[in-house]
Structures are given as structure tokens and as C-alpha cells.
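Participant: quick one, fold the following:
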Amino acid sequence: MKQALVEITQRIQERSAATRRPYLARIDQLAQRERGADRFSPANVAHAFAGMPQHDKIRIVVERATNIGIVTAYNDMLSAHQPYESFPAVIKDEAHRHAATAQVAGGVPAMCDGVTQGLPGMELSLFSRDTIALGTAVALTHDVFDAALLLGICDKIVPGLLIGALHFGHIPCVFVPGGPMSTGLSNSEKARVRELAAQGQVGRPQLLEAEQKAYHGPGTCTFYGTANSNQMLLEAMGLHVPGAAFVHPHLQLREELTREAVRTALSITRAKRFTPIGRLVDERAIVNAMVALLATGGSTNHLIHWVAVARSAGILIDWTDFSDLSHVVPLLARVYPNGQADVNQFQDAGGPGFVLRELMDSGLLHTDVMTVDERGMRAYAELPHLEGNRLVWQRLPAESGDRSIVRKASEPFSPSGGLRLLTGNLGRSVIKVSSVPEDRHIIEAPARVFEDQESLQQAFKAGELDRDFVAVVRFQGPRANGMPELHKLTPPLAVLQGKGFKVALVTDGRMSGASGKVPAAIHVSPEALAGGALGKVRDGDVIRLDADAGTLNALVDPAEWAAREVATLSPERAEINNHGLGRELFAGMRRNVVTAEEGACSWL
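Facilitator: Take a look at the predicted model:
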């Protein structure tokens, strides 16, 4: 194993000792209790199972059968989650085949960021993660489940489910994905039409036609954003049935993988090989997830979400850990926006299994971790398929199916991962460099300051931005307005970069897994509303973003910089941020949230 991986893991273990130890003690104590049906009073038992068929009641109460709780993020607003409508029936049927039972313990909200991009609803998006965690806790707090299956895929949903599940760390848990939609309009063509629309060269009908060809049916969106990064990370942590991530929703193989998730959950209950999720998700598993993220150029959202996930298991990580890992983890995949391929092409070229095998063989993953599959981490380097009606796994070919999409560790796209930590007098931030051209890794230009993304778009349409500049978009952090993703800024900035101007974005907001070829220093912490240095920037200040050196600075005389007052959010903008479309209900989360680098948690 690479020495750097060992050392980073060890320092995380040492840093986390004071929080991890009591966490494990708590879950061990809970795991030693009697089953819920045996521990509860008759009235509690009657309420818990009143809605079940009589034979299931007998199984649970008399025969003491295993009872699986299903926590589902089903709705048909999200294309990725629409297929979950039929999953509970399949899960219950498979449980019955093994003399067990299953109940839908609860549903959690699941919003589509694609619907809310650039709209007020996006200001609820980040906090929906903690709301989902709360919903997971409400579902599992019925406390009658011997194991849990967690049904979720998309951006905030998987982290929320995982945070919630880790607060019930004494329960074995398996995540059940649904798979991507089939390939439609290519992601690169979709981006091209968006840029044309930003320039007014195509109208709304042409843009709508392109978008509907790209997002056209059930399943996860096919670009490698946060949703599909979630699936990669769950494979690397051993929380899926091996190879389940990117199998299409309506294939027979998908149903068999869902049934296998039931069988897997049953195999890790107390009577067999009891491995609760709080034990499985240890420091090594968290590091494996971080490595997988870096090796695939995954979503920058996970520099927030996985910090929160780790905290839920008593583990403390920060952006320095990501940055140090990035220096030793090679980039092995190029999937849009980190390349031209979509996730279906990634899967056909070798997919998560190929990447994980290469990382393991290179000493860049912990292979001695527990996984939901009893075969361990090596099982995640195999590909599931059907032989008749039987689910089996086979080894992946030694060579990549397409070297333009996925490569061996001996011939990576880059010797280092796709993320960088930036530090300087503007604070700490991160940048996704895997999709940024090398000649754009360093940008030095005057600042143009905005307090919302609408103002930047208006300036672009007015022709005010046809020059070299660094767009500073502040008051977009978690305390200010829930830290929305700023995807609507990508087309105009990409257009300006395409014209030959040197442009960059610096913001305390997010860009997520869809951040593209424009250099973007994001998640700047402390955020402007918390007195962060972004509040000191003035129009015309020269900003230097150096992704190679890992620095982000305003090139202002130090004495003048120290004396400058921090700008405050205008009352008009504050009023907008605090009201309308449910934003009032999240005021408590905005007040209590910690910094992005601490996971933007509202529950600490």
C-alpha cells in the first residue's frame, strides 16, 4: 500500500479518536439489545405490525424472523427515482422467499436540482440533505428493524440517507441504486447548444428540444455529476451489491441486483455475519471513497457531503486530506464534464470495477475493509451479469474497453487527482482541475464583484464582460442563502473563455459535479456573510488563482487589505434570501450551519 495513503489514514484515525471511540461504544450498546418485537410492550408491537398481512405478523412475532426496514426516496419528479416505485414489492417478495419480512419504514424528500437550477428552490437544495437525514432517522426510529435497505441515488439524497443511517449505526444497511437512463443527446452537444443560447444564437424552442433529448426518460442523468459520483463512492465503500451502480433501471439484471440486496442484508444480520453500518464505515472506508472521487474527477459537492458523512460516524476529515490524497491518486477516468463520455460509455469501458481494481492493484485502496458483500473489497472489481436467471460475477478484462474513457493506473490521464485545495488571503477553497485546460490553471485578472448570479448574467447580456476578469460572486454560502449551485453561470463564462478572454469564477457558493472547463474556486470559506475575505474584494482588485501552486489571493497591499471593511449583504437581497417558496422554514438551518469545510452541517 502506498505510504501516503497509510499516513493520511493514520492521521485521520488519530484526529478522530476522541469522537470515533464513543460513537462505536454507543452503537455496540444498541446492538446488544433484544429485538424490537421482543423488547416492546404488546401495544407497541401491535401498532408496529398492524398493517402487515397476518402471516408476516406471525413470522416477526412468533417465528422471530428478520424484519427489513425500507427507506425510500421514491418520487416521479426525479427521473432517477421514478423506477423506485416498484422496488418495495420486489424487496418484500424476496424477503418472503427467505422467510423474512420487509416494511416501508418511511419516505424521504428528494428534490431535483436540475429543475431548480438558478431558481429559488435551489436555495433549499443543500439543506435538503440534512432534511433527508432527519427523515431517515424518523423512519428508522420505529426501532423494529434488523436491517435496512436505503433507496436513493441523486445529489443530496445519498449523503442524507447515509448520514441518517450512520446515526443508526447499529443496523446493517445496504444501499439500492436504480441505474442511469439510456444515452440521449450527448453532453458535449447539450453544452454547445446552451452556449449558443447564452449568445442568443438559438432560441428557446431549440434549447428545449436539446434539453429534452438529453434528459428523456427514467434513470439517472448520464453526466458524471453528484448523483453518479454518489454511486461510485458507495461502490468504493462497499455499501452496494458489487457492480450495481450503473445497470439500467428496466433490465432484468437490475431486478436481480435488487433481490441480491435483500439477500445481502439478510446475510449480515446478527445470526450470520453481523456487520452494522457504523462498523463498516470506518476511517479506511472514508479514505477509499475520497480516493475513488479523486481518481474519477468526481463532484466537488463531496468535499462538503463526505465531511458530513464522516462526522456522522465520528470521523473527522478536511480539505487538506483531500488535497494530499489528490497528489498521489492518478486520474483514471474521463467522463463528462471531465471528458466527452457519459456514464453508460464509462460502464461499457470498464466502469467503477475497472477503476477500483486498478486502485487496489496500485496500493491506493484499503482492501482489508468490511463490505456488505462477504467477499470483501475485491468483489467490487467484478462485473455482475445473468446466467439464465442466476446472478453471477465475472472478472473484468485486463485492458480498458476504451482508453479515451478509462485507463490503467500505469498509464493515467494525469498522475494526480482532479481536485485541488486553494489557500491565500481570500480563505480556503477548492477547484476541480480535471476538466480545466492546463493553460487556464493560472488566471490573474481584475475582479468584477457580484452579489448574485442574476447580476452576472445581466452584465453578460449587456456586453459588459467582454474582457479578462475574475467574477467574484459572493453571499452564496450556506449561511447567506443555503449555498446554491451556480450552474447558470457556466454557459456565459464558457462563451467568454471561448472568445479568448481569461476568465475565472471565485465564489462561496457551489458548482458541483457539473462544473466545466472554466476555472472556478468554489466553497470559499469563511463565507462572505460570516466575515470572510470575499467581503473585502472591490471591483478592479487583481485576483490571482493559481491551481498549480494551490493559491488564491487578492493582490492588494497587505496594509490596505487589513484595513478594509467587510461588505455586508444588502437588506433587499437579505429579504429575498429569507422569504418565499419555503425559504422561511429553513431559517434555523441557515443560522446554525457550520462552514462548508466542516460539512455545512446544520445538526452539530
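Participant: please make it C-alpha for all contacts and neighbour counts, starting now.
Facilitator: Fine.
Participant: count residues in the vicinity of Ala398, would you?
Facilitator: A count of nearby residues for Ala398, using other CA atoms under 10 Å, gives 11.
Participant: the structure of the following sequence is requested for comparison with the preceding one:
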Amino acid sequence: MPQHPLLVEITERIRQRSATPRDRYLQHVAAAQQRGTARGRVSCTNLAHAFAASPTDDKAALRGPAWPNLAIVSAYNDMLSAHQPYEHFPVLIKDAARKAGAVAQFAGGVPAMCDGVTQGQTGMELSLFSRDVIAMATAVALSHNVFDGALMLGICDKIVPGLLIGALQFGHLPVVFVPGGPMTSGISNAEKAKVRQLHAQGKLDREALLESEMKSYHGPGTCTFYGTANSNQMLMEIMGLHLPGSAFVNPYTPLRDALTRAAATRAAQITTFGERYTPIAEMIDERAIVNGIVGLLATGGSTNHTIHLIAIARAAGILIDWGDFDRLSAVVPLLARIYPNGGADVNHFHAAGGMGLLIRELLDAGLLHEDVRTVAGDGLRRYTQEPYLDGERLIWRDAPARSLDADVLRGHAAPFSADGGLRLLTGNLGRAVIKVSAVKPEHRRVEAAAIVFDGQDQMLDAFKRGELHRDFVAVIRYQGPRANGMPELHKLTPALGSLQDEGFHVALVTDGRMSGASGKVPAAIHVTPECLSDGPLARVRSGDLIRLDAEAGTLEARVDAGEWQQRRIEHPSLDDNGWGVGRELFANARNFASGAEQGAISFNAAMGMPIGVPT
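Facilitator: Coordinates of the predicted model:
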């Protein structure tokens, strides 16, 4: 199938836009490649330290030049359900590596916070910047410079982007991402959402809410709704960093363990010691980034990736912006409906045909670059297959020819909608993104008076007092990266959803995030410039008429232009944002963060340009 002309055009524009920083990045990678095998460059003292505690056989292998050494970088902890299964992965990886003629060492751990635990709490203000901490921790793990490849063990929201940003600083190394899989399905997402709304309305007590939540989040594995964690897994697969079909296999199953072993084997094969050397710098190029955007749009994935993909791309010297997402969204059809964009969870998506069917449909529609390098080595068409066990033997077969549940996954000829449902909004309030894949057409245009809040708790207090039973646009200000770390505002969803269900026209406008929680209520999020950077959203006053039109792509305050320009911006005191739960340590991250459309990066991620320079 010929590639869609817009896909080709946008990829070429990104390539031209990125020419200077990408060339500088690749020069650094080439210099690292030319220096040769890592262990050959360190002193005997260095090398002895590197394997002093290793088993005798591993010492013998590592003191010579014949075996590759694989780094394991893991986000394991046993509080995160998604990462708890990683506890036993290193044993499987080390055993498989030995059988493949390699050594695997646990190079380092990275922090892994659970947004599900911190959601709506003060700790969520560390969440976005934890991505950059993870990137730096990944660099620390690999900085020992005795490795020939790496396996990244991470799943959740900021963790996969952080691991990838860190790994890209070692672009000469082959890197394989190793997923852990989703937990088995609990109660239906519709039932979970209904209980949350009833609790928000004061009709169910805390005990009833907790019982419902425990039936939703009940065991090891990723949360099963299609938020940022599972969007991460989709991205790693469609960008060629997973083994084909491995994203959504449940943990603690024979197939999951076989895939983990196979990841280690493959990592050994694609080092410089093997015949198919495949460094990550060559896998993550402009085509892979565009494939990631297409996958996000086709599945209605998390809006967090309008930030993370930009940061990931910049770590590889590639410049993208929200205009690229918006233009691709116009031609990429929505092929999946997974909660919060539908009733199904990721297990249902996987059973209906999963990533193999999705990738084949997008390839056949000319909406993906097939000629990319992947850890599987054979271009993206290899990812139209799914793994299974024939006895104890891991093999791959073609994904189903057609969806096994058209309510969850469809082909490109009969999509859920003709576009990807992610839009760019512009106007006198700045630039923002909105996810409309779960917003009914009649709710996509809201024009109502603003009610201004400087935090989500202020709005919820007003809701509890019964002051919000009317048409309005909730303007939640000072939620950007520099103000308070840009927390997700997920706990607003039940209140706004219940008001919409009562027939009121409501919308949210904020310089904060909603992420995978973006659902049926129209939400203009990531407004940039943020309020603390004197963004125009800070000029809004309660009573101003706000127009949010997702179809036209506009976000405007309907205020006389002269009055609008004369309004002074007076920032509220944000002193309380700088202390408690470790926020003191993140002052520099807040002070130096770029805007959301520049990836909300708190350091110069090998881009060859200062943070915050417009693309």
C-alpha cells in the first residue's frame, strides 16, 4: 500500500526542521561507536570492580572480549501493581543471556511512583518531573560504560518515557524494552465510573467507593484502562522497541516468562557481537516518532504523550510539536475504543486482535512507516504477528485476519471515526490540546461564563457547596510545570461528568494535565504558555465568556481586545507549592522547565539547543 501523502509530508517536514540537532546527536553516537567495545576501554581496576561480585563463570566471560554484557535497568518496586512482576525478571534474563552467549548484570534501579496512589494528592506534583529523574537515573546506571546493550524494565506513566530518554543518551547501545503486562480484568469500567460519580454526588460513602476500587485494581499488572501506562506499551511496540505482540500479555503466565527470556536473547543478538547490530539511535528516528504519533491517534491514547513524545523526540535530536499531532489526527482513523474512550479494557483489546491487527491495518492503509529498524530486525511488518507457545517453544503467527470484537477494535475501512480525535486549540488563551475521541459531538462546543479557580480543590469545594449547577467553563490556573509540576487533575472528572449528565454545558480549561483521564467532558489542557510564565490564561476573570470549539480548533476569551490587553497579570502566592513531600528538592526542575509543547523538560536532553526554544 502506498504511504499516505500527508504521512510522507509531515515526516519530511520534521526531518528538515530537525536537521541540525539530529545531526549533532548522531555525531555523538558515531563517536561512541568508534571507540569500540566498552570493556576494552576501561582499566583493569575499573573492570575488576565491574564484576567483583559476579559468579565465577560470568567473571571468566567478562574478562575476555568475546561475550556481550547486557545492562538491566529496572523500575521494580512491589507497591506498583504494574512493576511488582519485575521482581523475578532479572533471574529469567540472566539465565537466558547465558544460554545466548552473553552476561546480564543488574546495572541500576530507577524510581517509580504510582500516579494512581498520588492522584489528587500533593505527591502528584512530583510526577511529571519524576520522568526526568528516571532519565538521569538511567544515565547513571549506564554510565559505568561496561555494557554492550541494555534491557529496560518499566511500564507506567513517566517511567517508560524516562527510561527511553535516558537510553537515548547512549544511542550506540541496542536497547530492548521488556513489558510486564496488564492485570486480569476486574469489574466493568462503566460500573467503576458510575460508583465514582455517585460518591462525588454524596450518594455513596467512602467504604462503598473503596470496595469498588479494590475490585477494579485487584492484582499484579498494569491497570487495565487505557491511560498513560498502557499507551506507553502501545508506543514501545509500534516504535519497534518491544518484541512483537508482547505488550499486553498478562504477568505470571508461561507466555509472559517466555517473552522475557526471548527479550534477553534478542538483546544479545543485536549487540556488536552479533550479526544484526541495531543501536537505539537508528531505531528512534523521524519515522519511528511519526509511527508513535499515529499509534496514539489510532487508539485514542493518553494526552500525556503530547508532552512525552516531544521530550523523547528531542532526546534524539528530533523536533516535533502539537501541529504535527493535529495534522496527522485529520487523516488517522480511530480504530480502537478502550476505556475511557469505550467500555472495554486492554485485555479485551488484546483478545480482539490487539497490536498485531492494529499495526497491520495501519500499514495497509499507508499510515505507518514500514521500513524502520526494530529490535525484531525485520521492519514493522513483523509486528503484525502475535506470540504463542507451542508446548514450551515460543513462536509467532499472524494476528487475526479481522477483529474478533468490532465494538473494541476495527479495521481501517470501517473505523469508529475518520480522525484520531486529538486536536490543537488556538486563540487568545494560547495553545492547548483536547482529546475528543470520547466526547460526544454535541458537547464539543461550549460557550459559557468562566469560573476561575487556582487549584482543583477550590473547584471541588464549590461543587460540594452546590454552586456549580449551571453552564460554565472551569478555568483551573497555575497548574503548569513551573507553577507546581503540572499535576494531573483526574479527580475533577466525576464532578464534571455528573454535571454534564444533569444537562449542563460544562468544560475545563487548564494549564495542567488530565492524561488518560481525559474522557467525556471537553477539556482544553496543557494550555501554553502557562500562567506563571505570564500566559494569557492568567488574564481570565470569573464571568468572562469563554468559547471552546473543538471542531473549529479555537479557544478564546470573548473579551474586548482593548480591555484584554490592558488587564494586568497578578500571580497568586505559590509559596506553598515549594515544600512538603519532597517538593523542596524539585525547585530547579520547576524553575527551568520548558513549556508543555516543548516537552516540559527540566534539562537539555541532547537537543543541541537551549530548553524552551520554539520549534
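Participant: which ones are touching Gln340 of the first structure?
Facilitator: Contact analysis of Gln340 of the first structure by CA atoms under 8 Å, 6 or more residues apart in numbering lists 187-188, 334.
Participant: what's the longest strand in the second structure?
Facilitator: The longest strand of the second structure (DSSP state E) is strand 445-453.
Participant: so which bit of the first structure is it matched to?
Facilitator: Taken onto the first structure by TM-score structural alignment, strand 445-453 of the second structure occupies residues 442-450 there.
Participant: give the buried residues for the matching stretch.
Facilitator: Across stretch 442-450 of the first structure, burial judged by 16 or more other CA atoms under 10 Å covers 442-450.
Participant: tell me which residue of the second structure matches up with Arg403 of the first structure.
Facilitator: Arg403 of the first structure maps onto Ala406 in the second structure, with residues paired by TM-score structural alignment.
Participant: what's the closest non-adjacent residue to its match?
Facilitator: Nearest residue to Ala406 of the second structure, sequence neighbours excluded (CA to CA, 6 or more residues apart in numbering): Ala352, at 8.0 Å.
Participant: neighbours of the aligned partner of the one you found in the first structure, how many?
Facilitator: Ala352 of the second structure maps onto Ala349 of the first structure when the alignment is built from TM-score structural alignment. Applying other CA under 10 Å, we find 23 other residues in the vicinity of Ala349 of the first structure.
Participant: Ala349 of the first structure touches Lys408, doesn't it?
Facilitator: No. Under the criterion of CA atoms under 8 Å, Ala349 of the first structure makes no contact with Lys408, lying 11.5 Å away.
Participant: what is in contact with these two at once?
Facilitator: Common neighbours of Ala349 of the first structure and Lys408 (CA under 8 Å, 6+ apart) are Ser400.
Participant: ranges for the strands of the first structure?
Facilitator: Assigned by DSSP E, the first structure shows strands spanning 67-72, 101-107, 147-151, 173-176, 382-387, 390-395, 419-424, 427-432, 442-450, 469-473, 503-507, 520-525, 542-546, 551-554.
Participant: where does the fourth one end up in the second structure?
Facilitator: Put plainly, it is strand 173-176 of the first structure. Counting by TM-score structural alignment, strand 173-176 of the first structure corresponds to 175-178 in the second structure.
Participant: and that stretch, how far out from the chain middle?
Facilitator: Averaging C-alpha coordinates over stretch 175-178 of the second structure and over its chain gives two centres that are 16 Å apart (CA atoms, centre = their mean, to the nearest Å).
Participant: give me the nearest residue to Pro120 of the first structure, chain neighbours excluded.
Facilitator: Leu581 (7.0 Å).
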